[in-house]
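> Quick check, what structure comes out for this input:
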Amino acid sequence: MTQARSAVRVAAALAPLVTCAVLAGVRDTVTTETAVLVLVLWVVAAAATGDRVAGVLAALSGGLWFDFFLTEPYQTFAIDRADDVEAAVLLVVISLAVTEVALWGRRQQGAASRRSGYLDGVVGVAQTVADGDVPPAAVIGVVAQHITEVLHADACRFVEGAVHDPRVAVIDHDGSVTRGGHHVDVDRVGLPTEDYAAVPVHRRNRVVGHFLVTASTRVSHPTLEQRRVAVLLADQVVGVLPDPPG
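Predicted coordinates for the structure are as follows:
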């Protein structure tokens, strides 16, 4: 755990404590609803950091210190009134729900950002090919770099011709992966680490080359969308490859 994350979690746990202690001094003028809203704001702030643990700590801390400082009997963890019990329970439940919603929002934002990055990569490569004044080797190098990044791989290089080695996993146009005629569940097991994965380059119905992808230092689990983007990137080099003989 990094120091920054540790600091966020400590702050998430302490902020509701300090808030409830302050509100205790003016509890005669502060309604239960107001106190709950203030505490939920701390949960939102903690969850906005993207750390689920921080959000949960803020939620639990808020419920605990709300009980201690703002419900009768004061400065005990007992609650006498049914309304206060309901308020404390709702505070924790709502806070946990807010944490999950905030984290979901961050994931969606991150996914949208990644999709935008993928699209920018494809558009950039397509523009490079359309310009026509870039050497084929440079175009292939740019595509290989983008494929490496999209698949979270270690390296990628272009090889002419079809894939003949049955040990090599092949990423098909629909994003599915096969190896020796068998489906590979990349979401579960990731790309092969002991052998290559190949992204074929098609000219009409013929494979004219393929990008060999290496992911040996770590297990990579590219999504179906990422695999499809890799195939789309690979297809961009068709325009710079010479026509095969015959």
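> rest of the way, CA atoms for contacts and neighbours
Fine.
> Just give me the longest strand of the protein.
strand 206-214 (DSSP state E).
> To compare against the first, here's the next sequence to fold:
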Amino acid sequence: MPRYLDRDRIAILAALILPLAVSLAFVPFRASHQNTNVALIMVVIVVAVAANGHRLAGALTAVSAAVWFDFFFTQPYQRFAISKAADIQTALLLLVVGVAVSQLAARARRLRLIAITDANYLAQIHATAELAESSKSADPVIALVTNQLTGLLGLRGCRFEYGTLIGHPPRLEQDGSVVWDRKRLDVDRVGLPDREIELRTIGNGHFYGRFMLDPTPGNIPSLQARLVAVILADQVGAALDTAGNR
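Have a look, this model is predicted:
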């Protein structure tokens, strides 16, 4: 995990430096290049940073790119002001497109994390999918995933609750983050909260229940492990949906 944290820090620095550096490199040629071409180059920079960092890095790059595009490539030059309507539109589009693309690139990065390089994770997903397909009842799938989650996340315990949402415990989300009291916890730094966490099971858009996860204090499961846990819970949701439609 530290490898990814280091890469994120580098991405933040790149978000602040790269748009300025590229802008300075193109300033001598701005008379011979249309502003739209410069804006497209800035979007490429946003994609590159976001793909190797995270949403914040991508968004910062988009803002930085729009600011320096305004400063260097719209008249009056070297001022944070724009006199032409077309340049205003280009700057706004650069900002909007840059932020949107950064979100997509960050999501692609998360999917790449779970492009699962760990053969054990792949084996667990495959075993659950096979059981869900062959079993006439969802109970064996729930039992299997309960054991898998315990080992995968290093839990003290794990249980499944059918169709109930009592209380407001911390929740493991689809993107592997943990939300508690409307706040996103920094799991990679402080670990899971020392109380039960819910992991909901959804099948075909229907809520069927939730796994209640009892974390081990001090244990910090990786983002990859948390994303695999979400996939396993989704397979339980699919099994419950199939069983309910038989």
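> ok, back up a step: check which helices and strands the longest strand of the first structure is in contact with.
On a contact count with 3 or more C-alpha pairs under 8 Å, 6 or more residues apart in numbering; DSSP states H and E, strand 206-214 of the first structure meets strand 155-160, strand 197-203.
> Relative to residue 44 of the first structure, which of these is closest?
Counting by C-alpha to C-alpha, residue 44 of the first structure lies closest to strand 155-160 out of those; the figure is 40.1 Å.
> helices or strands next to that closest one in the packing?
In terms of contacts (3+ C-alpha pairs under 8 Å, 6+ apart), strand 155-160 of the first structure is packed against helix 136-150, strand 206-214.
> Generate TSV for the ones you listed, with mean neighbour count and distance to residue 15 of the first structure as supplementary columns.
Output for those, formatted as TSV (neighbours: other C-alpha atoms under 10 Å; distance: least, C-alpha to C-alpha, whole Å):
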stretch	mean neighbour count	distance to residue 15 of the first structure
helix 136-150	20	40
strand 206-214	21	47
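> Would you mind giving those as a markdown table with distance to residue 91 of the first structure added?
Formatted as a markdown table, those follow (distance: least, C-alpha to C-alpha, whole Å):
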| stretch | distance to residue 91 of the first structure |
| --- | --- |
| helix 136-150 | 41 |
| strand 206-214 | 49 |
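> tell me, how many neighbours does residue 85 of the second structure end up with?
Neighbour count for residue 85 of the second structure, taken as other C-alpha atoms under 10 Å: 9.
> corresponding residue for it in the first structure?
Mapped onto the first structure by TM-score structural alignment, residue 85 of the second structure lines up with residue 82.
> Which residue ranges of the first structure form helices?
Under the criterion DSSP state H, the first structure contains helices at 3-24, 32-47, 52-70, 82-131, 136-150, 186-189, 224-235.
> how about those in TSV, adding distance to residue 216 of the first structure?
TSV is the format used below for the helices of the first structure (distance: least, C-alpha to C-alpha, whole Å):
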stretch	distance to residue 216 of the first structure
helix 3-24	30
helix 32-47	35
helix 52-70	31
helix 82-131	23
helix 136-150	12
helix 186-189	13
helix 224-235	17
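> Would you mind finding the most buried of these?
helix 52-70 (a mean of 25; mean count of other C-alpha atoms under 10 Å).
> which residues in the second structure does that helix align to?
By TM-score structural alignment, helix 52-70 of the first structure lines up with residues 55-73 in the second structure.
> after superposition, how close is the matching stretch to the first structure?
Average distance, stretch 55-73 of the second structure versus aligned residues of the first structure after superposition (mean C-alpha distance after the TM-score superposition for the first structure): 0.8 Å.
> Residues in contact with that stretch: which ones?
Identification of contacts with stretch 55-73 of the second structure by C-alpha atoms under 8 Å, 6 or more residues apart in numbering yields 8, 11-12, 14-16, 19-20, 23-24, 27, 30, 35, 38-39, 42-43, 45-47, 49-51, 77-82, 91-92, 94-96, 98-99, 102-103, 106.
> can you do 7 Å?
11-12, 15-16, 19-20, 23, 27, 30, 35, 42, 46, 49-50, 77-82, 91, 94-95, 98-99, 102-103, 106 (C-alpha atoms under 7 Å, 6 or more residues apart in numbering).
> Next: stretch 41-52 of the second structure.
11, 14-15, 19, 57-58, 61-62, 65, 94, 98, 101-102, 105-106, 109.
> post-alignment, that stretch versus the first structure, mean distance?
Once the two models are superposed, stretch 41-52 of the second structure sits on average 0.7 Å from its counterpart in the first structure (mean C-alpha distance after the TM-score superposition for the first structure).
> For that stretch, what is the distance to the chain centroid?
A distance of 16 Å separates the centroid of the chain from that of stretch 41-52 of the second structure, by C-alpha atoms, centre = their mean, to the nearest Å.
> Likewise for stretch 38-57 of the first structure?
Computed by C-alpha atoms, centre = their mean, the chain-centroid distance of stretch 38-57 of the first structure equals 19 Å.
> distance between the ends of it?
15 Å (C-alpha to C-alpha, to the nearest Å).
> residues contacting residue 106 of the first structure?
So residue 106 of the first structure contacts residue 50 (C-alpha under 7 Å, 6+ apart).
> That one -> the second structure?
Residue pairing (TM-score structural alignment): residue 106 of the first structure is matched to residue 109 of the second structure.
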